[in-house]
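In: below: sequence and its predicted model.
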Amino acid sequence: MNPVLQAALATWEWRPSVLAVTFLAAAIYAAGWIGLRRQGRIRLAAWWRLAAYLLGLALLLAALLSFIDVYGALLLFMHMVQHVLLLMLVPVLLLWANPFPVLLYGLPVAARRAVIRFLRPEARFRRETRRLTHPGALYALYIGAIVLWHDTGLYNLAQGNGLIHDLEHITFFVAGMLFWWPVMGAAPRIHHPTSLAGRMAVLLLCVPPHVVIGALLSFVENPVYEHYLTVPRLWGMDVMQDQRLAGIIMWIPTGMMYIAGVVILLARHLNQAARRLGSGLDRNGVEAT
């Protein structure tokens, strides 16, 4: 086996708390998915939804337990890869699967009824949740988490304290899930539907903060985070090369992902409009040429 690959595989840290939560989420989803399939509700329990959900959980485990996390303590660019996974790729995959109905169906009946009771239109919990999770507030939380945890003092503190580092990861994942929730249109749909223009705008507004942080890391002449001056260097990469690569990841690929999201939203909208137009023509007995 390739020595680099062997070393990467050997660095996996099987943390019981992370494994327990992840496997519980997988088990509840699997139970709900199988139950819905048996009920013939194929649209909610499609194979592609199962694949997206499980891939999201797999990437979550990779971000938190694999060499990505271990090397993130030694290489800034690897830490940025971890942030991209927790803030973007994992939440998008999980929410693309629209997991809430499936997870709900996977719960015991008593727990399912309790959740439904909390989410009824007249329920106070639903009203307060809707008020606290306005899309504008979720955008502020998302960008605020990114800016806050890239502050030099807090970043260095997190690298030296395991509990604070775990809090950073939890903050990124929760902020990512909340931000992408209305953008993806996933259930539970307790807000008024965000317009296409609104969803596109909020994605585009995510680009400038990433550009600023990425440019700062790429173009400053001195190391931004003292932590990386105190750890061994890997792969012949010095501190500034590592920092510039981290800045490029924060700047270009991340920004392109938001722009890709805008393109996908627009393409889906045009496709749905074409379908509605086509069905309207069919109902009127008009053949398109």
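Out: Nice, I can see it. Numbering: from 1, shown residues only.
In: use CA for all of it now, contacts and neighbours both
Out: Will do.
In: what is the burial count for the closest residue in space to Leu59 that isn't next to it in sequence?
Out: In space, and not counting its chain neighbours, Leu59 is closest to Val90: 6.3 Å by C-alpha to C-alpha, 6 or more residues apart in numbering. Neighbourhood size, Val90 [other C-alpha atoms under 10 Å]: 25.
In: next, the one to line up against it:
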Amino acid sequence: MNLLYWLEPWEPSPTVVIAIVVAAVLFVRGQRKARVSMARRFSFWLGLAGLYVALHTRLDYFFEHEFFMHRAQHLVLHHLGPFFIALAYPGAALRAGIPFAWRQRFVRPALAARPVRAVVDVVMHPVVAVVLFVGLIYFWLLSPIHFMAMLDWRLYRVMNWSMVIDGLMFWWLVLDSRPAPPARLSPGRRVLVVIAAIPPQIVLGAFIFFSPRELYPIYSICGRAFTWLSPLRDQQIGGLLLWIPGSMMSVIGAVLALRHWMRLSARARLREERVGTTPVAARHDGDTVGKSTGESGAATAKSGA
């Protein structure tokens, strides 16, 4: 067996192929116009490759037949892949990759539509973003829901795509390096948002790790890929993957968001600094002008008298 064998899809999905190819083509077309650095290019391709491997290779068989492999898959789909894509800040390159006529005719009107803006405003709200990010993990790990998702291939794909889309939205929101506006959240709020997502992941991972009974019997029913691994040991490894690497990704995200905050503050690009200094300067200039005007008027009146 060679590398090509493992890159073959276990269950072919045209949706995955189209989504990956479209993103790759747009980025390639736009990276020169947007002047994307080599580090950002590497980050984007690393994240995109991670999503492809987790969604459309022969490894999917193991993702469906071992709980800890399933958790490794979702670690890539929800954390690593979207994290590296968002870290590349590919928005400008992806927009530049779309033909100008298409942007004018389709993209801008669609983004400016009220329903679209309303939905984006809701899902990008900091509280909603945290609830969705953590809530989806909890939802798909509810034993009855997880049982059905691993049996029904349609629900299985909905589960995986929901993790990818939510991961992209969350990390795009948190890793935004710009001040607010144009960023949706201020640097301080971005730090708080990612920190708020850490404790629930730790709690759920610890609960799964310390559980004395098998929480996900679907893997025993359908047959396990690694027969030498006991169900409880498999479950414990899966709990650790959620507990430690999943939480550590949030810690790294918080550090990067804090770094952006400090950088913007050092450059006096924070909104509160601009708003806080401008009125003082304007008021000082106004007082000086008023005082000069008053003095000039008094001198004129005195000379006229």
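Out: Sure, I can see it. These figures come from a predicted structure and were not determined experimentally.
In: fetch the TM-score of the aligned pair.
Out: For this chain pair, the superposition-based TM-score is 0.81 by TM-score structural alignment, normalised by the length of structure 1; 264 aligned residues with a C-alpha RMSD of 2.7 Å.
In: just the helices in the stretch 201-305 of structure 2 please.
Out: Secondary structure of the stretch 201-305 of structure 2 by DSSP state H, counting those that start in this stretch: the helices cover 218-222, 231-243, 245-266, 271-304.
In: pull the contacting residues for the aligned partner of Gln73 of structure 2 in structure 1.
Out: The alignment partner of Gln73 of structure 2 in structure 1, by TM-score structural alignment, is Gln82. By C-alpha atoms under 8 Å, 6 or more residues apart in numbering, the residues touching Gln82 of structure 1 are Ala63, Leu64, Ile68, Asp69, Gly72.
In: what residue of structure 2 matches up with Pro101 of structure 1?
Out: Checking TM-score structural alignment: Pro101 of structure 1 goes with Ala92.
In: what's around that match, how many residues?
Out: Ala92 of structure 2 - counted by other C-alpha under 10 Å - has 15 other residues nearby.
In: and if you look at Ala299 of structure 2?
Out: 12.
In: separation between the closest residue to the match of Pro101 of structure 1 other than its chain neighbours and Val255 of structure 2?
Out: Excluding the flanking residues, the one nearest Ala92 of structure 2 by C-alpha to C-alpha, 6+ apart is Ala34, at 6.1 Å. Applying C-alpha to C-alpha, to the nearest Å, the value for Ala34 of structure 2 to Val255 of structure 2 is 26 Å.
In: ok, Val128 of structure 2 next?
Out: Applying C-alpha to C-alpha to Val128 of structure 2 and Val255 of structure 2 gives a distance of 21 Å.
In: ok, now Pro279 of structure 2?
Out: Taking C-alpha to C-alpha, one finds Pro279 of structure 2 at 32 Å from Val255 of structure 2.
In: pick out whichever of those two has more residues nearby.
Out: Val255 (16 against 11).
In: what about the aligned residue in structure 1 for Gly30 of structure 2, how many residues close to it?
Out: Alignment note (TM-score structural alignment): Gly30 of structure 2 maps to Gly32 of structure 1. Residues within reach of Gly32 of structure 1, counting by other C-alpha under 10 Å, total 24.
In: quickly find the element holding the match of Gln73 of structure 2.
Out: Using DSSP states H and E, the element containing Gln82 of structure 1 is helix 76-84.
In: tell me roughly how far that helix lies from structure 2 on average.
Out: Taken over the aligned residues, the distance from helix 76-84 of structure 1 to structure 2 averages 0.7 Å (mean C-alpha distance after the TM-score superposition for structure 1).
In: count of residues packed around His56 of structure 2?
Out: 20.
In: aligned partner of it in structure 1?
Out: In structure 1, His56 of structure 2 lands on Leu65 (TM-score structural alignment).
In: that match against Trp14, yeah?
Out: Yes. Between Leu65 of structure 1 and Trp14 there is a contact under C-alpha atoms under 8 Å: 6.3 Å.
In: quick one: map Leu204 of structure 2 onto structure 1.
Out: Checking TM-score structural alignment: Leu204 of structure 2 goes with Ile213.
In: my guess is that match meets Trp251, correct?
Out: Yes. The pair Ile213 of structure 1 and Trp251 passes the contact test of C-alpha under 8 Å, sitting 7.3 Å apart.
In: tell me which of those two has more neighbours.
Out: More neighbours surround Trp251 than the other of Ile213 of structure 1 and Trp251, with 23 against 19 (other C-alpha under 10 Å).
In: map the more buried one across to structure 2 for me.
Out: So Trp251 of structure 1 corresponds to Trp243, using TM-score structural alignment.
In: just give the nearest non-adjacent residue to its match, would you?
Out: Closest to Trp243 of structure 2 by C-alpha to C-alpha, 6+ apart is Gly205, at 4.2 Å.
In: swap in Ile190 of structure 1?
Out: Leaving aside its chain neighbours, Ile190 of structure 1 sits nearest to Arg130 (6.2 Å; criterion: C-alpha to C-alpha, 6+ apart).
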